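Visitor: Below are the sequence and a predicted model for it; my questions follow.
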Amino acid sequence: MAPPACDSRNELLQEIFLLLPMPPGGLMTSFGRRSLSAFTFFFFFFFFFFFFFFSFFFFFFFFFFYFSFLFFFFFTPASFPVGGDTVIARKPINLAKSEHPPTSPPRRGLFRVGAAAREPCRPPLRALQVE
């Protein structure tokens, strides 16, 4: 009995997918990350590029799906829990209302400059007085 006829394009895709580096947790472990790893780059490149190249009927569908997924991948809000990662944004710095303006007196620290260095290294007397 003759062996079943195989499609050379399917064999090529199988060889490509066998050569892809697979993360131990599975395919979805590298999807929700903020940095584009080598695995995701090669996966998207081979998967979508060869599907565009070999199937012209689904070209536009995969094309728009690919760019919409890239938009979702890079432009999700920072508080959105993607893949278990939650990025907490810092409080923005308001330069117009600074907590330490340049005219503030030097704080009593370990290293002091100028006249502040000649002051005794002790807390002010107001802090030591018991009312």
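Guide: Structure's in. What do you need? Numbers count the residues shown, from 1 in each chain.

Visitor: CA atoms for contacts and neighbours, from now on please.
Guide: Noted.

Visitor: State the next helix or strand along the chain beyond the strand or helix carrying residue 42.
Guide: Using DSSP states H and E, residue 42 sits in helix 38-54. Toward the C-terminus, helix 38-54 is succeeded by helix 59-74 as the next helix or strand (DSSP H and E).

Visitor: take the one below as the second:
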Amino acid sequence: MPEPETSGLLAEQLLRLTRKLHRAQKLHLEPLGITPAQSRLLRTVAHTDEPPRMADLAQRLEVVPRAVTTLVDALEAHGSVRRVPDPTNRRVVRVELTDTGRSTLRALHDARRAAAEDILAPLSPEQREVLGGLLDTLSTAHGRHC
């Protein structure tokens, strides 16, 4: 079992790396005019079988419905999503991607990849493979969950 100091140090290193990755992603997202939160919403909409309801988005993103409204407003102004009525219940609003939204998603994917490359640049291909294996182990472990 690792020493508590080692676990604390590793946790701190992971937090620093996460913050560094977020900063790099934010830098790469800025030219697209999209915030990280808007990016998450776009990806969430893209990975649903049918246009999600606003309430579904709030639940999936683990935010209050008002936050989703603000994000959708901004993305609608950007031209990336549009509100559409639910075909079975006119009181329900769904959110769907536009062609601009699909293009934006491709650009977001490229921006996230560039940010990751910025972070991973010092590592050799072998080190990247080891890191990937370690991260897979950590992310699929069935221990205690936060």
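Guide: Happy to help now that I have it. Values in this document were obtained by computation on a predicted structure and should not be read as measured data.

Visitor: Do you know the score for how well these two fit?
Guide: Superposed pair, TM-score by TM-score structural alignment, normalised by the length of structure 1: 0.27. Supporting alignment: 56 aligned residues with a C-alpha RMSD of 4.1 Å.

Visitor: hey, where'd the helices end up in structure 2?
Guide: For structure 2, helices defined by DSSP state H occupy the ranges 4-29, 36-46, 54-61, 65-78, 99-120, 125-140.

Visitor: ok, residue 40 of structure 1 - how many residues close by?
Guide: Neighbourhood size, residue 40 of structure 1 [other C-alpha atoms under 10 Å]: 20.

Visitor: ditto for residue 81 of structure 2
Guide: Residue 81 of structure 2: 23 neighbours (other C-alpha under 10 Å).

Visitor: Tell me how many other residues crowd the residue lying closest to residue 16 of structure 1 once chain neighbours are set aside.
Guide: Nearest-residue entry for residue 16 of structure 1: residue 46, 7.6 Å, with adjacent residues in sequence omitted and distances by C-alpha to C-alpha, 6 or more residues apart in numbering. Using other C-alpha under 10 Å, residue 46 of structure 1 has 16 other residues around it.

Visitor: Give me the distance between residue 46 of structure 1 and residue 128 of structure 1.
Guide: In this structure, residue 46 of structure 1 and residue 128 of structure 1 are 71 Å apart, going by C-alpha to C-alpha, to the nearest Å.

Visitor: same deal with residue 39 of structure 1?
Guide: Taken as C-alpha to C-alpha, the span from residue 39 of structure 1 to residue 128 of structure 1 is 62 Å.

Visitor: Now tell me what touches the helix or strand residue 14 of structure 1 falls within from outside.
Guide: Per DSSP H and E, residue 14 of structure 1 falls inside helix 8-19. Helix 8-19 of structure 1 has contacts (C-alpha atoms under 8 Å, 6 or more residues apart in numbering) with 46, 54.

Visitor: gap between residue 47 of structure 1 and residue 69 of structure 1?
Guide: Distance from residue 47 of structure 1 to residue 69 of structure 1, counting by C-alpha to C-alpha: 14 Å.

Visitor: related to what we said a few turns ago, compare residue 39 and residue 128 of structure 1 and say which is more crowded by neighbours.
Guide: More crowded of residue 39 of structure 1 and residue 128, by other C-alpha under 10 Å: residue 39, with 16 against 8.
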